[in-house]
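*Asks:* the following block contains a protein sequence and its predicted model.
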Amino acid sequence: MNAAPDPGASQAAASSPWRVAAVSFCVLALELGLIRLVPAEVKAISYFTNLILIASFFGLGVGCILQNGPRVSWLLPAGLAAVAAFVLLARGIVVYEAAGAVHYWLQDRSASGDAVRLPLIASALLAFATCALPFVAMGQELARRMDCQARLAAYSWDIAGSIGGTLAAALCAYLGTPPWAWPLAVAAIWAAAIARTWPLRLATLAAGAAFLAFASAAHPSAWSPYYLVQHEREPEGLRVWVNSSFHQFALDTEQTDIPLVRQTMQKFSIPYDRYREFHNGRSPRSVLILGAGTGNDANVALANGAERIVAVEIDPAIYELGRRLNPTRPYDDLRVEVQLDDARHYLHTSRERFDLIVFATLDSQTLLSGAANLRLENYVYTVEAFRDARRLLADDGMVGLYYSVMKPWLYGRIFSTVHEAFGPRVEFMRTHAPFLFNSIIVAGPNVAGFGGDPQLIADLGGYRVNTDDWPYLYLQEPTIAPVYWQLFAAVGVLIVAAFALLRWTTPAAGWHANFLFLGAGFTLLESAAIVRLALLFGSTWVVNAVVFTAAMGTIFLANVAVMKRVAPSLPQAWIGLSVALAVNYAFPLQTLFAYPSAVRTAAAALLAGAPIFFAAVCFSRLFEKQPAAGYPLGVNLIGAMGGAMLEYSSMVLGMRDVWLVLLAVYAAALLCSGPALAAERVTGAAVAPGWRKLSRSATR
């Protein structure tokens, strides 16, 4: 049975192509805004941020499939209102043991009030359903407007709008614009440029205005590029929450009459005390602090007589909070140099040597992006990171590491990783005062007589270590947590439902399985690029924004190349894609650190960009032959959901073997593109002479 077509589909024929870009801009802006807003406010979603990405893909895909179905424009204001209501009502939902394999903290209170108990999977599905709704309307509008233009020209406008939305989101992150303002801005743009009737315009504006409810907070707050940061002054100092979870406490170190302050400062000083014991009472003169936060560690270094302190902090808002509101204002001291950088990136690039390197409490409480299951600190607690730190130590230097450990196996994981990098001269201490941290590791690889307790090494030294290939500190073993399998099952059901919807609305449209696998491959490819470049250049929001923008730009160039008939043919593109994926799998990324920054950047751009370019050429060559835009585009977006789920395979396989998964996904896409390849061999494809010559040479 076919759904009755909506006459509005033909009315879009007069649509200007720039409106395609406007729709795409709104899609990206709303998607990135919700990826930041929902996990920050709803604690149950805070460690599953790609859930919102998957929801947006599903909504867009269904909307595109409904290209010729009944108009669903009303779902945009209804969906925006539903998202606002869900987030407001779910602010206190907490994560319990169901998420223990992802993050071991049990969150029992939020910064905004008492917590509400709700099963994790239930809250995740609620978030998914509400966040998908507005994108259904957007997907249908996008497909209809694209269908009124030449196929590849419309796709170019679509990508241009996506680039604009990504750049706007990056600018908002830089300016500290709260993400609750993004849906409001999207509603305004949609009402002005896209909506066709006054009732729809007014309803969209009203739904966008509902997000103004997030302008007020229980505590003073600011949005950093990573977090919602809130704080509150207390007698002992400054309490800081990020994404509604306790994160830091800037101690008033002058309040030594308060037991909590006195005990905590004593814990902080243990690495300095151990240093003095093995250096004839001399304190470390130069100190590197990784994860300097609001300034506690800088305070401790100053109190212990350090003459030079380099404080590395990734989050500018956290640093600014410490600079302004830390009771003793350590960042105003001329001995303290602040570097706003990723800790691992600083270890890679610094050439300075230090008497003491402190790994502060870097637990990030967030993921790098909505497209990669990589926490901000993942690459800090690996064997390779500790070896980088060892390289920066003075000849008789030492390393101190603070951590809060709640699981017995995690003691062994961290100790084994440090022991692997530094050798037997490692000490592990537990403290009875758990505030801020309860475990301390001190390593002195070249300090005679230090550490080396055989019993300690026997007890804690046999655990699996964290590496750059498998950096999942909170996974006890390579596995995919049960909660993710539940999400996989839900996503699988939704993919089947989407195909059923396609067959119901347009039985003659075909399955478009090649577009399904191309969508899965691209999402996984983008995620792999983010992870790879995070290791090279740091897990920062700037790197994230550059990767997204560069990926979209590469797709745009590939599409233009196909339009201008200067791109490789479809068979050539498949060969190029396969070679590029194989090179990424085989290439030893660590070798790039031996080269200057310009060489490293160029090599990384080529490694990450080549497979994206060839995959985009494959998509454009297949897409230009489609009689309608909506169906293949919708199936492609549904496939992107599967790609987002496949990213979790790295938890079992490791980061490198994800490239083998990509090869398998694109091989499936190639098999499903057999008829298109056969047709191109018969009819020929317009390609540039250089590609034609290369193809003839390859077949000799």
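*Replies:* That came in fine, so what should we check first? Residues are numbered from 1 along each chain as shown.
*Asks:* make it CA atoms for all contacts and neighbour counts henceforth
*Replies:* Will do.
*Asks:* what does the single longest strand found in the chain contact?
*Replies:* Longest strand in the chain by number of residues (criterion: DSSP state E): strand 393-403. The contact list for strand 393-403 (C-alpha atoms under 8 Å, 6 or more residues apart in numbering) reads 271, 275, 353-361, 437-447.
*Asks:* okay, buried residues for it please.
*Replies:* L393, A394, D396, G397, M398, V399, G400, L401, Y402, Y403 (16 or more other C-alpha atoms under 10 Å).
*Asks:* dump those residues to a markdown table, plus distance to V383.
*Replies:* Shown next, in a markdown table, are those (distance: C-alpha to C-alpha, whole Å):
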| residue | distance to V383 |
| --- | --- |
| L393 | 16 |
| A394 | 19 |
| D396 | 20 |
| G397 | 18 |
| M398 | 16 |
| V399 | 14 |
| G400 | 15 |
| L401 | 14 |
| Y402 | 16 |
| Y403 | 16 |
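*Asks:* out of those, which is nearest to A127?
*Replies:* Y403 (31.8 Å; C-alpha to C-alpha).
*Asks:* if I look at that closest one, how far off is A213?
*Replies:* Y403 sits 37 Å away from A213 when distances are taken as C-alpha to C-alpha, to the nearest Å.
*Asks:* and the spatially closest residue to I45 that is not a sequence neighbour, how many residues sit next to it?
*Replies:* If the residues on either side of it in the chain are set aside, I45 comes closest to P39, at 4.9 Å by C-alpha to C-alpha, 6 or more residues apart in numbering. Using other C-alpha atoms under 10 Å, P39 has 27 other residues around it.
*Asks:* what helices and strands are in contact with the helix or strand containing P39?
*Replies:* Element membership for P39, per DSSP states H and E: helix 17-41. Using 3 or more C-alpha pairs under 8 Å, 6 or more residues apart in numbering; DSSP states H and E, the elements in contact with helix 17-41 are helix 50-65, helix 120-146, helix 151-175, helix 181-193.
*Asks:* nearest to V336, of those?
*Replies:* Nearest of the helices and strands packed on helix 17-41 (C-alpha to C-alpha): helix 151-175, 24.4 Å.
*Asks:* show me which positions of that closest one end up buried.
*Replies:* For helix 151-175, by 16+ other C-alpha under 10 Å, it's 151-170, 172-173.
*Asks:* for stretch 481-490, same thing?
*Replies:* By 16+ other C-alpha under 10 Å, the buried positions in stretch 481-490 come out as A481, Y484, L487, F488.
*Asks:* and here is the other one:
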Amino acid sequence: SEVRIFAYFKNFVLIACYLGFGLGCALCRRRINLLATLAPVMLLAMFVTLPWEPLRRIVNELPDAIGAFSGVHIWSVLPVSSTTQLFGAIVLIVPLFAFITLMFVPVGQLVGWYLEKATKGIAAYTINVLASMAGILLYTLLCFEYQPPAVWFAIGGLLLTVLLWRSPRLRWSAAVAFGFCVILTSLGTGKGRSVLWSPYQKLSISPWKSGNETIGYTVNTNDNWYQVMIDLSPQFVTGHQNLLRGVPIEWNAYNLPYQFHPKPPSVLVLGAGTGNDVAAAIRNGAGRVVAVEIDPLILEQGKRLHFEKPYASPRVETVLDDARSYLQNGKERFDLILFSLLDSHTTSSYFSNIRIDNYVYTVEALAAARRLLKPDGLFVVKFWVDRPWIGGRLRGLLTRVFGYPPVLLKAEKSYTTEGSFFVSGSQEAIGRAMANPNLAAYVKSHENVPLQEAAITTDDWPYFYQQEPGLPSSVLIISLVLAVVCWWAIRETGYGARWMQWHFFFLGAAFLLLEAQIISKMALLFGTTWLVNSIVISALLLLIVGANALVQWKPDISSTFAYTGIFISMAISYSIPLETYFFDSLWLKVLVSALVLCLPVFFAGIVFIRSFASAGFSGNALGSNLIGSLVGGLLESLSMWTGLKSLLLLAGFLYLVSFLFRHEESVSKVAVTDLASSQTSA
């Protein structure tokens, strides 16, 4: 959140973590240097918090340097490419990547050392996985409480201090370093500005003043403008006509949809935010309003600060959910459905390049929205179109779903942001609205929505902010640079290709791709929310625990059997269309999707733990596996070219390669002892 470019490329952070952790595991027999963790942590804390204006400007301009060079749209970035800018961005990103990598090397060394020294390797690895689940639970609780970075640093420092308790010098070093980070990240946020941390992003809220009067509240996400709370009540508008810039109030962007459908009995607002569109629906006579918002903290701020108090109205029902999830699972039908500037400033998880709203703007999503429209209803998409191909894509999507082109118009800026409108739905209802000569004249004079052809987005290729399928130049260049950095780091540590255990390497690469596509599909089924991600990752870890338990109970289980299970379950998952899982019953949907989509993880867990035992639970094997996961993280970007289903095919191929590289020798003496003792204790 503090380095905004990583809000759009979170998987690069994941790759850095895997590199550091993997190198640490491989180097677990070398002396551990805790400074390699503490120094980068403190430097990163200083980097993102020091109020040095030149540094802040450089950090804030990183998205400009990368986004302008790319086919991927980043908000507020103009499409003016500059090789010099891109080079400068890479010069800054590489040290950040290195800092993150260095932080995890000692942690990986500790984990690798403990696993190698454990007398019962499977039990030790299982405890490690269960601890990861506990970490996810802690993460979930902190997100629920909207805790700032200072609290995260404090908890991380406390855990590390406890781990190092036996060494006074190390524990005090950790306590001092993390204490420094806590103090640094607790510094003031600036006069009149409040900074809050939602599960998705950093929120900054500042009053918008006209003289001594507060006329709005500006909301920034990740230090980038996001939305503004305004007051369009009749009383306020009467006394502040100058704010409207000469635009009649009925043509204000928030009131405009109700020129097409006056006093609708029911309205669905998707992306309700702080409440401007909800307030507009109430002002314009809506009988019932369902307001769907994904970010709980934004919703809370709207309830607390919005001038018109729309969320307090008895006519309004708030729903905390992902827009696609609501569309897919909703039963109620509406007279007016409004996509309210539904745009994302972050990705949905660290495992993919999918942004939170990508699954909202697909053919399948808009078809689901059409299903929730009443026969005479209208569907309105309001969007800030600053790239012609985004306008063209929206027009193409609506034309395909509704069978005819939408009505297009662009509202003027009038105490609000400007916005482009795409109006579809009942042709009869649109015809009646356009019979109003005032509306017809307004539409005719405001049809200047920029349009350019673009590929149609689907659930398999949901990259709404990418013009065409392919590898965006920024992703490709940065991935290549990071690959070179990774290769250099591996070579410089003496952990070269001849020490790599390729069986584990390909297992790691395959598993990361398998995990990425499972999380993407589960996000589509249950919503791209942080809570869904936490639950899905915990479920996958639980399957790994189950695989470990099975191998403890049946140590002679065949790896060939497990590989067969991987390939069969992946083939089933690939062949069943995702819409098959949209059952009316939530529990049936959970059960069937978990069984079909996640089953390959169970078999993959069997293969890994058997192989890990055969390798004597060596740090080198685990390091090879994690470095393979790093490569899988880079390969995940291929879905931006070939689609998400292709990740499953690629994962299957990598599992096949890992099968060819598996060790044929019998289980080592250490592994046999471990398996036998585990079976006896069971």
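*Replies:* Ah, there it is. Fair warning: this is a prediction, and the values are worked out from it, not measured in the lab.
*Asks:* rebuild the buried residues of stretch 481-490 of the first structure as JSON lines, extending it with secondary structure and distance to R696 of the first structure.
*Replies:* Putting those into JSON lines (DSSP: H, G, I helix; E, B strand; the rest coil; distance: C-alpha to C-alpha, whole Å) gives the following:
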{"residue": "A481", "secondary structure": "coil", "distance to R696 of the first structure": "49"}
{"residue": "Y484", "secondary structure": "helix", "distance to R696 of the first structure": "47"}
{"residue": "L487", "secondary structure": "helix", "distance to R696 of the first structure": "47"}
{"residue": "F488", "secondary structure": "helix", "distance to R696 of the first structure": "44"}
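*Asks:* on that earlier part again, what's the angle from the helix holding P39 of the first structure to helix 120-146?
*Replies:* 170 degrees (axes from the mean of the first three to the mean of the last three C-alpha atoms, to 10 degrees).
*Asks:* tilt between helix 17-41 of the first structure and helix 151-175?
*Replies:* Going by the same axes, to 10 degrees, helix 17-41 of the first structure makes 40 degrees with helix 151-175.
*Asks:* Q230 of the first structure -> the second structure?
*Replies:* Aligned counterpart of Q230 of the first structure in the second structure: S204 (TM-score structural alignment).
*Asks:* for N50 of the first structure, same thing?
*Replies:* Per TM-score structural alignment, N50 of the first structure is aligned with N11.
*Asks:* what's the answer for P424 of the first structure, then?
*Replies:* Match for P424 of the first structure (TM-score structural alignment): Y404.
*Asks:* mind checking the SS state of its match?
*Replies:* coil (DSSP: H, G, I helix; E, B strand; the rest coil).
*Asks:* can you name the residues that contact it?
*Replies:* L398.
*Asks:* so how far is L392 of the first structure from the spatially closest residue to G461 of the first structure that is not a sequence neighbour?
*Replies:* The shortest distance from G461 of the first structure to any non-neighbouring residue, by C-alpha to C-alpha, 6+ apart, is to S416 (4.6 Å). Using C-alpha to C-alpha, S416 of the first structure is found at 21 Å from L392 of the first structure.
*Asks:* coming back round to it: closest to V599 of the first structure out of the helices and strands packed on helix 17-41 of the first structure?
*Replies:* Here helix 151-175 is closest among those (C-alpha to C-alpha), at 25.6 Å.
*Asks:* now for that closest one, which elements pack on it?
*Replies:* helix 17-41, helix 120-146, helix 541-563, helix 597-623.
*Asks:* in the second structure, point out the residues matching that helix.
*Replies:* Under the criterion TM-score structural alignment, helix 151-175 of the first structure matches residues 121-145.
*Asks:* what does that stretch contact?
*Replies:* 115, 118, 198-199, 531, 534, 538, 541-542, 544-545, 548, 552, 609, 613, 616-617, 671, 674-675, 678.
*Asks:* rewinding a little: ok, which of the helices and strands packed on helix 17-41 of the first structure comes nearest F613 of the first structure?
*Replies:* Among those, if distance is taken as C-alpha to C-alpha, the winner is helix 151-175, at 13.6 Å.
*Asks:* can I get the helices and strands packed on helix 151-175 of the first structure in JSON lines with distance to W198 of the first structure?
*Replies:* Formatted as JSON lines, these follow (distance: least, C-alpha to C-alpha, whole Å):
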{"stretch": "helix 17-41", "distance to W198 of the first structure": "18"}
{"stretch": "helix 120-146", "distance to W198 of the first structure": "17"}
{"stretch": "helix 541-563", "distance to W198 of the first structure": "34"}
{"stretch": "helix 597-623", "distance to W198 of the first structure": "35"}
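*Asks:* tell me which of the ones you listed sits nearest to E97 of the first structure.
*Replies:* Here helix 120-146 is closest among these (C-alpha to C-alpha), at 9.2 Å.
*Asks:* mean shift of that closest one relative to the second structure?
*Replies:* By mean C-alpha distance after the TM-score superposition for the first structure, the fitted helix 120-146 of the first structure averages 1.4 Å away from its aligned residues in the second structure.
*Asks:* could you check the angle that helix makes with helix 181-193?
*Replies:* Using the same axes, to 10 degrees, helix 120-146 of the first structure lies at 30 degrees relative to helix 181-193.
*Asks:* helices or strands next to helix 120-146 of the first structure in the packing?
*Replies:* With contacts taken as 3+ C-alpha pairs under 8 Å, 6+ apart, helix 120-146 of the first structure sits against helix 17-41, helix 50-65, helix 75-89, helix 151-175, helix 482-505, helix 630-646.
*Asks:* list the buried residues for that helix?
*Replies:* Neighbour-count burial for helix 120-146 of the first structure [16+ other C-alpha under 10 Å]: 120-121, 123-124, 127-146.
*Asks:* also stretch 328-337 of the first structure?
*Replies:* Applying 16+ other C-alpha under 10 Å to stretch 328-337 of the first structure flags T328, R329, P330, Y331, R335, V336, E337 as buried.
*Asks:* how many other residues sit next to Q107 of the first structure?
*Replies:* 18.
*Asks:* which SS class is it?
*Replies:* Classified using three-state DSSP, Q107 of the first structure is coil.
*Asks:* which ones among the contacts of strand 393-403 of the first structure map onto helices?
*Replies:* With helices defined by DSSP state H, the entries of those inside them are P271, Y275.
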